[in-house]
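**Student:** sequence and predicted structure are below.
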Amino acid sequence: MKVSAIVILSLVAGAACAGDSGQQGVQVGDLDRKVEPCNDFFAYANGTWRAQNPIPASMPRWSRRWAAGEANKDQLKILLEAAASAKAQKGSIDQLTGDFYASCMDEARIDRLGVEPLKPQLTEIANVRDNDGLQREIQRLHAMNVSVPFNIYGLSDDRNPNDVIVQVDASGLGLPDRDYYFKTEARFKEARIKYLEHVQKMFELAGYPANDAKAAAQTVMRMETSLAQHSLDNVALRDPKATDHKMTFAQLQQLTPNFGWQQYYATSKLPTGELNVAEPEFLKEVDRQLKATSLADWKTYLSWHLLHSAAPSLSKAFVQEDFAFNSAYLQGAKEMKPRWKQCAESADSQLGEAVGKIYVEKYFPPQAKARVQDMVKNLRLAMGETIEGLQWMSPATKKRALEKLSTFNPKVGYPDKWLDYSAVPISRDSYWNNVVAGRQFNVRDNWSTIGKPLDRDRWGITTPTSDAYYNPLLNEIVFPAGILQPPAFSLAASDAINYGAIGVVIGHEISHGFDDQGAQYDAQGRLKNWWSDADLKAFQTRTACVVKQFDGYFIEPGIHHNGKLVLGESIGDLAGARIAYRALEISRRGKAPLPTIDGFTPEQQFFIAWGQFRGDEIRPEFARSMVQGDPHPIAKYRVIGPLSNLPEFQQAFQCKADAPMVRKASERCEVW
C-alpha cells in the first residue's frame, strides 16, 4: 500500500485439453492424481507440474504464474532489442529504451569502468566538511532515489486523499527489516555476520584497504542497529493509524531541530505545507545521530548505501557480490539471471511507462481488456450481494460498506495517459548514468505531484508487471496487462478457469478494501471509522479466526507464519475465492450451464484453477524470508488456507467432514 499474449498462450496454455467444449479447462497434466484433493489440494492441483519443473537456478520460487511473469521479459527482450537496433529520433521511446538497454548490455564497457561511474558521488560524500554539507548530500541522494537515512515522497493524505502531501518515512537499513538486527535465533545471528562480511567486501571492491573496509562495515552495522531500534516492526507497520502523524512544517522542524528542512525543501522544490511523518521516533533518532555521530561515520554510512543502491548497475564484481548476499544467501537463488533479463527488468524499473506503451501495443489485445472489465463488474456485484447478505453486520454499516464498494475505481491493462520521458538524458555512454537519470526523473515526477490536485489517472505499477494492487487512499484496484495472461487469464479458457484464477485475484484486491487495513478507510479514501462499535467488534472476532489459522501453518519445524502479519492477504484470498465463486454464478444467470471439461465440473475447474495459479515451489531460504517479513503467506497456504474454509470446495469435491481440507464448523473462518 504505503503497492506477448501470443507467446504466453503457446507456452503456458497450449497443454490444456479442450474436451468437447472448445474451451480450455484445467491443466490436466499438472495434477497429481495419486493425491486425494480432499487431503492436500495444493499437491493435487499442481504436484506433477512442480515435480517435472524444478525451480530454475536464478529463481527463489517457481510455478506457471512465475514462469508467465518471466516470459513477459522474453517479450520485453524482443521489443528492447528492436529499439536498440533502430535509428530513432532523440527523445523518442525507441531512442530512450533502446539506448538504455544497449548501455546495460555493454558489459565489456561496464566492467572496464569498474567503480569509476560512481566516483563523482563517492567523492562528493568524501568531501563533506560539516553538518550542512552532510544534509545537502542526503538531499542529493534522495533526488537519485537512494533513501537514506529516511525517505521522502508524495502521497495522498490519509485524512484527505485529494491532497497530495509530503510523506517522511523510515528507511536506511541494509538488512530486510528491523528484526534482523535483534532476533536471537541462529538464522538471524548468521544473517548479521554475513551482512558484515558483505558490506566489507563491497567497500573493498570500491577501493578500501581490507582493514578500513572491515571498520567501515562495523560503523554501518552500529548506525543501522540504532536506527532499527527506533523503527516499527512489520506487524506494527500494518496498522495505518501507527503511521499517521500529520504535522505542520514548523512541527517537523521542532521534531528534528538538528536538520535544516528549509534548505532541503528549497533545493527539492517542495511546498512547505502540511505533511505526514510515518515514524516520529525513528526521525528523532536520525536527529540525535546528526549530533552524536561523527561526520566520518556518517560519510561511511552514506557511502555504503550509495554502493548498496548502485551495485547492480556497476561492474561484474559488484553485481556478483550483491547477488551473493541479497539473492543467493537471503533467497536461495543459485545463479544470476541472464544479463539481458537483468537489463529488461532495469528498463522496466526506470522507464516503466515508455516500456509499457510499446508492450501493450504488441501484446495486449483490446478484447482481453474488455473481458476482464466484464469480470470486474461481476466481482463487484458479487461483493455487493455478499455484503447485503451478511447476518453479522447492521443495516447502517452495510449501507456505508456498499457506498464504499460503489466508489471503487478499477484500472485494467494500461494507463489512459502515459508519462513523457522525452527530456530524460539517456545515451549509450554510461549505464549507471542512465540509471541515475531514470531515477531522478521518477523522483522529480513524484515530488511534482505534491501540493497539486490529485491525478487519479496515475498508476503505481508498470504495465508489463505480473501483479495487481489495491490503493485504499484512492479506492482503486489495478490489474496491469502483465498479469492478464495464462495461467491467470486467457481468452481461450473457460469462464470457470478465468474466474478461478484472475477472478480470485480481482476478488482479492476488492476485498483489500474491507480487510483489517482497508476497512479503516471510508468511501472517500479517508482514514476514518465508518463502523458501528458492535459491527467492528464482530469483524475483529472474524479476523482473529484467520490470525489463529495462519499462526498454525509451519514452513519447517520451529518456523511458522505470523497470522497478524499475513492477515490482510489471507482475508483477501478467503474473500476473493468466495466472491469470485459467486461472480462466476452471476455471469451464468440466464445462460446455459457451463460444460464439464475433461471430466471436471465447472465448480471443480474453478478451484483447480486457483490451485494451479498459486502452485509455487519455493526455496527454503526464501520461505524463511517471507515468513519473517512478507505479508503474503507462502503459496501452499494461500491454496489450502482459504479453500479449507469454503463449503463450496467441500461440495465440489465431495469431501467428507473429517477430511484434512475441511475445517471443523467451529473453526471455520468467514469474514466476507
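**Tutor:** Sure thing, it's come through. Numbers count the residues shown, from 1 in each chain.
**Student:** from here on, just use CA atoms for contacts and neighbour counts.
**Tutor:** Will do.
**Student:** doesn't residue 313 make contact with residue 113?
**Tutor:** No: judged on CA atoms under 8 Å, residue 113 makes no contact with residue 313 at a distance of 11.4 Å.
**Student:** who has more neighbours out of these two?
**Tutor:** The residue with more neighbours, out of residue 113 and residue 313, is residue 313; 25 against 14, by other CA atoms under 10 Å.
**Student:** wait, that one touches residue 432, no?
**Tutor:** Yes: at 5.6 Å, residue 313 counts as touching residue 432 under the criterion of CA under 8 Å.
**Student:** want to compare, so here's the second one:
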Amino acid sequence: MPNLSILRPSALAFCLVLAVAAPQADAAKRRKPAAPAPKATPAPTACSDFHLFANADWLKANPVPAEGGVSALGQLAERSLQQQRQLLDDAAKSPQNGIQKLLGDFWASGLDEAAVERDGAAPIAPLLARIGAIKKPQDVAPAIAALHQVGIPVAFNFTADLDLKQLDTYFGYFAQGGLGLPDASFYTRTDADARALLGRYNGHVQKILALSGTPQAKLAGEAQLVIDLETRIARMSKTQDALRGLRANYNPVPTKDFAKKYRNLQLAAFLKAQGVNAEQVSMADPALFAQLDKLAGSLKPAQWQAYLRFHVGNTMAPYLSKNWREVDHDFRGKLLRGEDEPAPRWKQVLDAINASAGAMVAREYVARHLPDATRERADAIARSVKEALGTAIDRNTWMDAPTKIEARAKLDRVKIEIGAPRSDLDFTAQPMGRGSFGGNILIASTWHHREEMKRIGRANADRRWDVLPQYPALGYDLAHNRLFVSAALLQPPVLDMQQPLAAQYGGFGAVVGHELSSVVDASGRRVDASETLRDWWSADTATAWNARTAPLAAFYGRLAYPGNPTLKIDGARVLEQSVADLAGLELAWAAYEKAEPQAKAADQQPFFRGWSRLWTQQLSAQAAAAHAAGSPYPPGHWRSNGPLMQLSAFGSVFGCKAGSAMLLPEAERVSIWR
C-alpha cells in the first residue's frame, strides 16, 4: 500500500500551482471564493507516530496484502525454513557426517515424487499384515503396542511429560485418544453441523479403507465398525474443558498390578514393549481404561482390525503416494484445517522430517547457523537483562518483603540456555535409503518414540526443550525456571550483529526482558524458587500488581486497529502480553544504560528502533478482523508504539515535547519495574 502521507503533499502542491498559474478575472467575479484546500497530512515523526516513522521503508516494501498478513517475524520464520531447506539439500548432495547422511537420504526420498508413487502403500504393508494376523481378542493388545512403537497411537495415548511432584523428572502419561476427529464431542453431538461432519468423516474412512485393501462391497460395513468403536471411545472420554488445568491429567497409579487389572489391554506388556520400566505412571481416568480393557476383550477381532487398519492408513496418508495424499487433503486439509491447496512439496517433506527427526535437523542447523560470536553476544545481553531485573526487584514498591525474598531466590536460580538444549539423545537409527519416503517416516518416528520413552523416570527433564532450535522461539520454561533462546531467533530483526549495541538491546534484550519478567510476575507466581507448584505471592503483592497493571488494559482498549477505526483492541485480552512488553522494554533499557553509560541521545535512538522493527506488520481487512477477535497481542503498530508511549526515556531521547502523541502525560503512564 502506498504511503499516502508521503504522496499527498506533492499532489496537493500540483493542484495549487495550476490554480495560481491560470487566473481568470471574469470567472473569479462570477464564482464564489473557493474553499481553502485541505491541509496535507504531515509525514510521521518520531514524536507523532514512531512506528510509521521508524519503519517507513519496510511498510512501503511490504504493502497490505489482499488476504492474510505479512510481518517481520513471519519473514524471519520463512527465512529459517529456507535455511533448513538448504541444509537438507546440501546433506543430500554431500553429507559430512552420519546424521547428515540420514537426513540427506530422508530428504531426497521425500522430494523424489516418482519414487513415492512407485512405492505406493508398500511402507505400511508390514503393519497391515500384522493387523491382518489378528485372529482372537488376545492378539489385539500386542498390535496396539506395536503401532505405538512406530509412532501411531491407537485406542489411547501414552506420552512422556513432567512429573508434577518432581518437575525435574519425566513421567509416563496414559491419556484418552484413539479418535480420528479432533474432539470427542463430534461423535456425540446431535446438531446438524456435527451430524454433517460425521457424515463427511464416514466417507473419508471409506476412502482410506479402500486404499488399505478393503473390497468395495465391505467398505460401508467396515467404515461403520470404525466409527462405532470410535464413538464408544468418545462417549467414555472427558470433554476438553474437563481436561484443562495443570493437574487435570495427573493421577499417579502403581504399575505392579497392571497385568491383572488390564488383562485384555495387557498394559504391563505394553509398557515393556515401549521400553518403560516405571513403578508409577499417570492415568487420569482409570475408568476409561477399564472400559477400553472390556472392549479389547469383547469386540470381535474384525472390528479391531478395521479400526487399526484405518488408523494406520489415516496416519500415514500424507507420506504415501498421491492418491493417499489427495484423500488426506480433501478431509483433513480442506475441511478440518481450512487449507485451499496443499503446501509445496518441499514444505510437506520438511514438516514431516521435523515432526519425526527434528532433533537431528536441530543439531546440524545449530552447527551451521549459530556462530560463537552471536551466541556469546546473546548470552551477555540476556545476563545483563537478568541483572537489571534483580535490581528492579530490590527497588520496586509493589512487592512486600517476603515476596521480594522469594523473587530474588528464584531469579538467582534462573538458567539461560542459548541456541539449543543440552541433549542426551542417542542419534543412532536404522539406515535410511532413498527409495521409500514412507518407510523413512516409520524409521524416524520409531527412533523419535524410542527417545521419548527413554525420558520416563529419568531426572534430566531440563535437558530438552519443547521447541526445535531451527524455529525462531524464545520463552520462559516455568517448570524448570529457565530462559531458552533458539538458534533461529538469533538473526535479524531480533538480533542483528551488524547493528549497534543499542539496537541489539532494544530488539533482543527487550524480548528477553519480556520473558524474564515472567520469572516473578503474575505468571511466575505459580512455581517457587525450589521448582515446587505453589503460589508464593502474598495477597498484598497480588492486590498491588492488579492495581498497577489495570490501567494498561484501559489504555489499549481505547486504541483502534490501523486502517480500521471500527475495530478496537480488547484491552483485557491483551493485558498479560502488553504488561510483559512494557516490562521487557524497561528492563532492557536499564541494562543498556549500564552497558553504555556515556551514550549520547543519537547513539541511544537505535534502541527504540530495534524494538519497533520487531513488530512491523501488515494485515488484510479479514486478517485484522480475525486478529481483533482472538489474538492475545495488540496489532504490530500498537505493540510497537504502546510501550514506548509509557517511557519517559523515549521522549527524552527523541526530544518529544509535552502533548506529543508518543508521550503520554506523566500521570497516565504505567510502569512495571521503573
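**Tutor:** All right, it came through fine. Since the model is a prediction, treat every value here as computed from it, not as a measurement.
**Student:** continuing past the one helix or strand residue 225 of structure 1 maps to, what's the next helix or strand?
**Tutor:** Residue 225 of structure 1 belongs to helix 210-229 when assigned by DSSP states H and E. Counting by DSSP H and E, the element after helix 210-229 of structure 1 in chain order, helix or strand, is strand 246-247.
**Student:** mean deviation, that next one versus structure 2?
**Tutor:** Aligned to structure 2 and superposed, strand 246-247 of structure 1 gives a mean residue distance of 2.5 Å (mean CA distance after the TM-score superposition for structure 1).
**Student:** from residue 331 of structure 2, how far out is the aligned partner of residue 575 of structure 1 in structure 2?
**Tutor:** Mapped onto structure 2 by TM-score structural alignment, residue 575 of structure 1 lines up with residue 580. Counting by CA to CA, to the nearest Å, the gap from residue 580 of structure 2 to residue 331 of structure 2 is 39 Å.
**Student:** and what of residue 404 of structure 2?
**Tutor:** Taking CA to CA, one finds residue 404 of structure 2 at 54 Å from residue 331 of structure 2.
**Student:** and if you look at residue 141 of structure 2?
**Tutor:** Distance from residue 141 of structure 2 to residue 331 of structure 2, by CA to CA: 29 Å.
**Student:** next one: residue 112 of structure 2
**Tutor:** Residue 112 of structure 2 is 25 Å from residue 331 of structure 2, where distance means CA to CA.
**Student:** which one's more surrounded, these two?
**Tutor:** Between residue 112 of structure 2 and residue 331, counted using other CA under 10 Å, residue 331 has the larger neighbour count: 18 against 15.
**Student:** using the three-state scheme, assign the residue lying closest to that one once chain neighbours are set aside.
**Tutor:** In space, residue 331 of structure 2 comes closest to residue 204 once its chain neighbours are excluded; the distance is 6.6 Å by CA to CA, 6 or more residues apart in numbering. Three-state call for residue 204 of structure 2 (DSSP: H, G, I helix; E, B strand; the rest coil): helix.
**Student:** so residue 204 of structure 2 sits right up against residue 327, yeah?
**Tutor:** Yes: assessed by CA under 8 Å, residue 204 of structure 2 is found in contact with residue 327 at 7.2 Å.
**Student:** what about residue 223 of structure 1, neighbour count?
**Tutor:** Residue 223 of structure 1: 19 neighbours (other CA under 10 Å).
**Student:** equivalent analysis for residue 463 of structure 2, please.
**Tutor:** That count, for residue 463 of structure 2 with other CA under 10 Å as the rule, works out to 15.
**Student:** what of residue 75 of structure 1?
**Tutor:** 20.
**Student:** so which strand or helix has it?
**Tutor:** helix 64-85.
**Student:** give the aligned range of that helix in structure 2.
**Tutor:** Going by TM-score structural alignment, helix 64-85 of structure 1 sits over residues 72-93 in structure 2.
**Student:** repeat for stretch 346-364 of structure 1
**Tutor:** Counting by TM-score structural alignment, stretch 346-364 of structure 1 sits on residues 352-370 of structure 2.
**Student:** please compute how far the matching stretch lies from its chain's middle.
**Tutor:** In terms of CA atoms, centre = their mean, to the nearest Å, the centre of stretch 352-370 of structure 2 is set 17 Å apart from its chain centre.
**Student:** ok, and the closest non-adjacent residue to residue 442 of structure 1?
**Tutor:** Residue 442 of structure 1 sits nearest to residue 350 (CA to CA, 6+ apart), 7.4 Å away.
**Student:** all helices of the stretch 51-200 of structure 2, in order?
**Tutor:** Along the stretch 51-200 of structure 2, counting by DSSP state H, counting those that start in this stretch, helices occupy 56-61, 72-93, 98-111, 113-119, 125-132, 140-149, 185-188, 192-212.
**Student:** where do the strands sit along the stretch 451-600 of structure 2?
**Tutor:** Applying DSSP state E, counting those that start in this stretch to the stretch 451-600 of structure 2 gives strands spanning 474-477, 482-486, 560-561, 564-568.
**Student:** and for residue 237 of structure 1, the neighbour number?
**Tutor:** 16.
**Student:** what residues are up against it?
**Tutor:** residue 243 (CA atoms under 8 Å, 6 or more residues apart in numbering).
**Student:** so how far is residue 282 of structure 1 from it?
**Tutor:** 13 Å.
**Student:** the strand or helix carrying residue 640 of structure 1 against structure 2, how far on average?
**Tutor:** Counting by DSSP H and E, the element that carries residue 640 of structure 1 is helix 635-643. Helix 635-643 of structure 1 differs from its equivalent in structure 2 by a mean of 6.1 Å after superposition (mean CA distance after the TM-score superposition for structure 1).
**Student:** that helix packs against which elements?
**Tutor:** Under the contact definition 3 or more CA pairs under 8 Å, 6 or more residues apart in numbering; DSSP states H and E, helix 635-643 of structure 1 sits against helix 41-52, helix 567-587.
**Student:** residue 596 of structure 1 is nearest to which of the ones you listed?
**Tutor:** helix 567-587 (14.7 Å; CA to CA).
**Student:** in stretch 323-334 of structure 2, which residues are buried?
**Tutor:** Residues 324, 325, 327, 328, 329, 330, 331, 332, 333 are the ones in stretch 323-334 of structure 2 that count as buried (16 or more other CA atoms under 10 Å).
**Student:** before I go, just wanted to say thanks for your time.
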